[in-house]
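Student: Next input, structure requested:
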Amino acid sequence: MTITDIQLFPMADHVRGKRSPVTCHFKCGNACLGPECNTSANPHFRDIASAALTRRALLGLGAAGAVGIALAAVAPAGSATAAPGGAAFGRGSGLPFDAIAPVPGVVDDFNVPAGYTWAPIIRWGDPLFSGVPALDFDHQTVEAQAGQFGYNVDYIDILADQSGRTAVLAANHEYVNPGLMFTPSSDPAELDRRAAIYKAAHGFSVVELRRSKLGQPWRYLVDGRRNRRITADTVFEVTGPAAGTDLMKTAADPEGRWVKGTLGNCAGGTTPWGTVLSGEENFDGYFAWAADTAGQKRYRATPSSASTYTFERIDPRFDAHDAGYLNEPNRFGWIVEIDPQDPSSTPRKHSAMGRFKHEGANVIIAEDGHAVAYMGDDQANDYLYKFVSKGTFTPGKSAKARRSNLDLLSEGDLYVARFTGNSPAAEVTGSGALPADGQFDGTGEWIPLTRNGESVVPGMTTEEVLVFARLAADAVGATKMDRPEDVEPNPKTRKVYLALTNNSSRTLANVDEANPVTGNRNGHIIEMTETAGQSGSTFGWNILLLCGDPAVDQNTYFAGFPKELVSPISCPDNVAFDSEGNLWISTDGAPSKIGFNDGLFKVPLEGPERGHVQQFLSVPREGETCGPVIHDQEGMVYVAVQHPGENGSVATPTSHFPDYVPAHRPETGLVAAPRPSVVQVWRA
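Tutor: Okay, the predicted model is just below:
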């Protein structure tokens, strides 16, 4: 953890566009450098074939307080230049704006349209409780971090109470960047002390908010009655068929039902019953990894003697080479559920929803009353999944209804998607050029991995299907996709939108109509329509966007909207919807040939403006836009800013977000590094 020169990071010579090798190292363990995890011969429409798996060959199974910190300095309204020809859209919306021009990646600023302003709600290190100190870069402790707002945030939601003047912020903490938290050290004892702080900076924060009236900015509350920190050491209950099975048991948990901590939390969703879901994504990098069975290799292809953060030096459960903890990685990679209204509740991991590198999960209540969750597996050439609950949703706000709904994700069936195109294979050329019928589209089916809670995959037990969901999906012939990230149903139309962020490994030999671009650097968005109801087994689909910068990328596509009028967009990551059903997209990676800062974009989905991508905001230098929440009827937008200034260090920061006051520390001669934050934007 002493590295400050980014050229020493393994991905330094491999990244393209804005993505930093620092992010590759700490967020996903340089996954792109390793061998392909998915070596199955699964279909790209041209070659549909699957073979039954045998257990032995593939699995190798073995053993209310005072108001807190005041708003930071508020940015001036309209801090970005409007895009040429940018038009205000959504006249009936609470968020009319002129699209901003793309912001060059060297700019360290948070940019919003004319008529809007912004401020952080809360920053990494802000105390949630009165007995906890504010962040002090030079005197960090485990105890302090466990009571402070955690590090990088991917998913957020603002859950307002009936008055609209109080709320709770739920936020997850995906990973940390040691180079922006501490100055370099080579002392083993100090590095171990820091590793414990990194553990405490993961997990969740639940924070109470207060404001004077609707449409005004929030302040967070120290000692709010619902304030809570969940860390890598908080106990979670395992639910569903895999709970208590041999695959989940370890030396520390011989019952296989209680897991300490959650890690690598990426996107998420708020359920209709008011709980918050999050996906454990790049969990493999937290372990010294054995990778000596096919089941393990399907999640990380190569073994490792040390984890990214060296947690195994301070906690034996992170050393998967130890026979007593061989199964510890099996206890991560799940959808977790927390109740932000009850700080005494035990969070849960739902095994019925399958284990993979979850981007997140988003729930809609189907026409027949079942809860349906859509989930992407965020790795190149992996799959799209759906979960359908056994039970049905109980409407109403009674305590009885809520108790019933809290169990909906514990039982049900898991499905994986197979896409089929309707154009001849010869018309899918890999360039992104549209086929003769004018669009990339087709049909699809949801293939069951479990039915009535039991395995339907030949040669695999139910717990094997769920713990090794990737192997089960391989066996039934699921379609390899270009890194499925956030996937969400539109609450107005019930159509489902899938963000495929990119896949540079896609070759001409394996392009298909749902993934039609070779070396897909900019990503795309698929629009899906369930043809037999939300819990049905068939769907239609079309590509809504082929992302990129039309000025330099010839074969971009924006649902037929004129390319010269759109904002350039690359690497769609999280999606959200406003009250009118418009799609909002946050990005993680600027257009590969330009290098703009990441941002948030609005896309109408109906009428003559369908496909008109327009940029609403941009985040600071080297930052990523995450977790958009759109409260357009109040004129409010919320985002999380991950890893601002990630190529800098505590000694030489490349960003001063969010305070933009380079606070000098006389005792060290250093300038404070940037702080990941949750930001609110409102009409000035």
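Student: CA atoms for contacts and neighbours, from now on please.
Tutor: Noted.
Student: so residue 402 sits in a helix?
Tutor: Yes - with DSSP: H, G, I helix; E, B strand; the rest coil as the criterion, residue 402 is located in a helix.
Student: I have a second one here; can you model it like the first so I can compare?
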Amino acid sequence: MTATDSPDLLPMWGRTHGNRSPVTCQLKCDSACAHPVPNRSAEPSFADIASRQLTRRSLLIGTGAVAVAAAVPPLSVRPAEAAPRAAGAGEVGSGALRFTPIASVDDAVDALTVPKGWRWTPILRWGDPLFDDSPAFDPTVPDAEAQERQFGYNNDYLDILVTDRRGRKALLCCNHEYVNRAIMFPPTSSAALEREVLKATMAAHGFSVVELRRSATGRPWRYVRGAAKNRRITAYTAFELTGAAAGSDLVTTAADPSGRRILGTFGNCSGGTTPWGTILSGEENFNGYFRADPGARGSARYGLTNKPSTYGWENIDPRFDATGPDYANEPHRFGYIVEIDPQDPTSTPRKHSALGRFKHEGANIRVDRDGTVAAYMGDDERFDYLYKFVSKWKYRPGSSASARRHNLRLLTEGDLYVARFSGVQNPGNDNLGTGSWIPLIMNGESVVPGMTHEEVLVFTREAADTMKATPMDRCEDVQPNLQSGKVYVVCTNNADRGVRPGKPGPDAVNPRAANKNGHIVEITERGDSAGATSFRWDLFMVCGDAGQAGTYFGGWTGDVAPISCPDNIAFDSRGDLWIATDGAPSSIGKADGLFRVPLQGAERGHLTQFLAVPVQAETCGPVVHDTDGSVFVAVQHPGEDGSWEQQLSFFPDYVPEGATPRRGAWRGPRPAVVQVTKG
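Tutor: This next block holds a predicted model:
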């Protein structure tokens, strides 16, 4: 599937904005925004912004139509080097992470652009061999068994866990969210060969754990082929289902009558790293992988349909055809938070039903001084919700075997909440609003009328509908700032806000109609407690170009970088926020990137750009190690609109101008994890 395919195959053709490709929309989320909003019960939960004076900020909201995507411009390939600095920008940041901000980069440029005085190097690319017996990368001969032993495709969530005191050993942990068969493998000449391609795409999904080494702190990392902890998790890896839904009739299938052993994970978007050393991964757009009975419970609410799936896996594995009785419940076994132990490559990864089932962007953990554990989660769908889970048990510090066993059960049982935002508390005080965490599960029992505990965990969206949660503009990353305790909710966009009949219009926490640029909400929980059931909130950022009506940058009134569609976030050791984007700045034609913004002090809201990714790529999984001056990102779907015969990106294996490519070397994009360091 490429950008030259019929618009009939690409429902988002002509409906995207910025640099987002309709191919990406189809492959990543089954073109969700081209279909009816799954939340048919969504109603405004407090007064529309149109009927009130918002605040002294004078947010002048314009409706605006969603921009129509232009045809892909001619490519401009240039060496990967520092971009011109942003107009009027001096150095920003602190310590080892001081840099001169870059100016926005044209989205037709096939380069990864970093500040002057910095360099980037790839750590791992799609197809890199991870084990001693891994075959060399050769996409001309698709091989599922080979791909199971190689680094997967389209990395999203990322973390680099330093594992020794000298800072020379680490574990790289990352998701592999989705694939693009059209640019990965050549066209096939037989059904048998195409089946092998489909199996290879299944193997390219999932997760990787890879050991890293470096010569000294601040030097680039290199991965270790054949290391003891290297691991690949795919669409066929066995998972244990935990929580009250495990063993329920809602999750049993012909292949798993126990309802406790699930094969595979896919559509994994963002995630989080726990204080006890495990990795959390969010199963997001799982619906596009199945054919299902549209009349079955939950099908419409989760976007399941009876049409050929995005990847055609139902043609090689019967569990992806949920139209019959044997696998009718198979879709109910996806949409969870997955927990993986990167220290033990023999461990069975788990799916935690206690955290609910929806299109999880990810989950991030906060632990209070008294040991209270909370996980914050967003449902990445138009007009869906913000959630919090509070564990039944307290966190036990330390690395003893007993503490580890205890902490590994923290996400298996607890209270599940959904957020309801209230209107402006004091219109003269920076739009400060209030909100409540509405319980869905409390003390091991459902509090949702007409739904059992198991039903709430499997049909979580229905439960939240019943409890009148606030419909949000696609909650992506939701992370607590461990320095301040505040929680940041990234709402990436919602072009249907105030546009589609019968759906919510703008409100105080989702302040724009046809919201194509997104915003970030700042939450302060009552008593600064992870277990609080109420909170205050503020709008920290309303994205777009600084001169555009309705934008707001934390109170900063000077120059800022244009930003649109915030997605993944990270914090540095000072507590400053780093934002990765997926959709390009609102000044259409600019590449996605990574941005830094202080959250406190005189510089609060001063947004600057650190890097820009190659043509048609998305910035994912930022990791900031400011003690040694390292920044890491996952570069996803470069050259998405290309084809096998006509590739549109050569990231990250660029050939210097005038040089001859190595004989036999494949020329095309390889999604990769890169590190950016000084030097």
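Student: Structure 2: matching residues for the longest helix along structure 1?
Tutor: Counting by DSSP state H, the longest helix found in structure 1 is helix 188-201. The alignment of helix 188-201 of structure 1 onto structure 2 (TM-score structural alignment) spans residues 191-204.
Student: Report the mean deviation for that stretch after fitting onto structure 1.
Tutor: Mean deviation of stretch 191-204 of structure 2 relative to structure 1 after superposition (mean CA distance after the TM-score superposition for structure 1): 1.2 Å.
Student: chain center to that stretch, what's the gap?
Tutor: Remark: stretch 191-204 of structure 2 is offset 25 Å from the chain centroid, using CA atoms, centre = their mean, to the nearest Å.
Student: Show me the contact partners of that stretch.
Tutor: Residues from elsewhere that reach stretch 191-204 of structure 2, judged by CA atoms under 8 Å, 6 or more residues apart in numbering: 142-145, 147-148, 151-153, 176, 178-179, 181, 185, 188, 234-236, 311-313, 316.
Student: which residues are in contact with stretch 437-446 of structure 2?
Tutor: With CA under 8 Å, 6+ apart as the criterion, stretch 437-446 of structure 2 contacts 388, 392, 413-420, 447-448, 452-453, 456, 463-464, 467, 469, 532-534.
Student: Going through these, which ones are buried?
Tutor: Buried by 16 or more other CA atoms under 10 Å: 388, 392, 413-420, 447-448, 453, 456, 463-464, 467, 469, 533-534, out of the contacts of stretch 437-446 of structure 2.
Student: So which of the residues you listed are in strands?
Tutor: Of those, the ones assigned to strands by DSSP state E are 388, 414-420, 534.
Student: So the alignment partner in structure 1 of residue 541 of structure 2, which state does it fall into?
Tutor: Structural correspondence for residue 541 of structure 2 with respect to structure 1 (TM-score structural alignment): residue 545. Using three-state DSSP, the structure places residue 545 of structure 1 in strand.
Student: how far away is residue 545 of structure 1 from residue 556 of structure 1?
Tutor: 8 Å (CA to CA, to the nearest Å).
Student: which residues in the stretch 151-300 of structure 2 form strands?
Tutor: In the stretch 151-300 of structure 2, the segments counted as strands under DSSP state E, counting those that start in this stretch are 155-162, 169-176, 206-213, 222-223, 231-233, 238-242, 261-263, 268-273, 279-283, 291-292.
Student: Throw these into CSV and include distance to residue 364 of structure 2, thanks.
Tutor: Compiled in CSV, the strands of the stretch 151-300 of structure 2 are given as follows (distance: least, CA to CA, whole Å):
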stretch, distance to residue 364 of structure 2
strand 155-162, 12
strand 169-176, 15
strand 206-213, 18
strand 222-223, 26
strand 231-233, 21
strand 238-242, 18
strand 261-263, 23
strand 268-273, 5
strand 279-283, 8
strand 291-292, 31
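Student: Using a markdown table, lay out those together with mean neighbour count and distance to residue 17 of structure 2.
Tutor: Converted to a markdown table, those look like this (neighbours: other CA atoms under 10 Å; distance: least, CA to CA, whole Å):
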| stretch | mean neighbour count | distance to residue 17 of structure 2 |
| --- | --- | --- |
| strand 155-162 | 25 | 21 |
| strand 169-176 | 25 | 25 |
| strand 206-213 | 25 | 28 |
| strand 222-223 | 18 | 37 |
| strand 231-233 | 24 | 34 |
| strand 238-242 | 20 | 38 |
| strand 261-263 | 21 | 36 |
| strand 268-273 | 28 | 21 |
| strand 279-283 | 29 | 25 |
| strand 291-292 | 26 | 29 |
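Student: out of those, nearest to residue 135 of structure 2?
Tutor: The minimum distance between residue 135 of structure 2 and the strands of the stretch 151-300 of structure 2 falls on strand 231-233, with 14.2 Å, by CA to CA.
Student: what's that closest one aligned against in structure 1?
Tutor: Going by TM-score structural alignment: strand 231-233 of structure 2 matches residues 228-230.
Student: cool, and stretch 466-486 of structure 2?
Tutor: Stretch 466-486 of structure 2 corresponds to residues 475-495 in structure 1, going by TM-score structural alignment.
Student: likewise stretch 121-134 of structure 2?
Tutor: By TM-score structural alignment, stretch 121-134 of structure 2 lines up with residues 119-132 in structure 1.
Student: now the end-to-end length of the matching stretch.
Tutor: With CA to CA as the measure, the ends of stretch 119-132 of structure 1 fall 23 Å from one another.
Student: May I see the buried residues of it?
Tutor: Of all the residues in stretch 119-132 of structure 1, those buried under the rule 16+ other CA under 10 Å are 119-129, 132.
Student: And for it, what's in contact with it?
Tutor: The contact list for stretch 119-132 of structure 1, computed with CA under 8 Å, 6+ apart, reads 69, 71-75, 133-135, 144-145, 147-152, 207, 218-224, 227-228, 658, 675-681.
Student: for stretch 341-355 of structure 1, same thing?
Tutor: The contact list for stretch 341-355 of structure 1 (CA under 8 Å, 6+ apart) reads 226-228, 235-243, 330, 332-339, 387, 409-414, 453, 465-470.
Student: quick check: it aligns to which part of structure 2?
Tutor: Aligned by TM-score structural alignment, stretch 341-355 of structure 1 corresponds to residues 343-357 of structure 2.
Student: Quote the end-to-end distance of that stretch.
Tutor: 27 Å.
Student: Kindly report the same for stretch 125-135 of structure 1.
Tutor: By CA to CA, the extent of stretch 125-135 of structure 1 from end to end equals 5 Å.
Student: distance between it and the chain's centre?
Tutor: Mean-position distance between stretch 125-135 of structure 1 and its chain equals 26 Å (CA atoms, centre = their mean).
Student: list the buried ones in the match of stretch 466-486 of structure 2?
Tutor: By 16+ other CA under 10 Å, the buried positions in stretch 475-495 of structure 1 come out as 475-491, 494-495.
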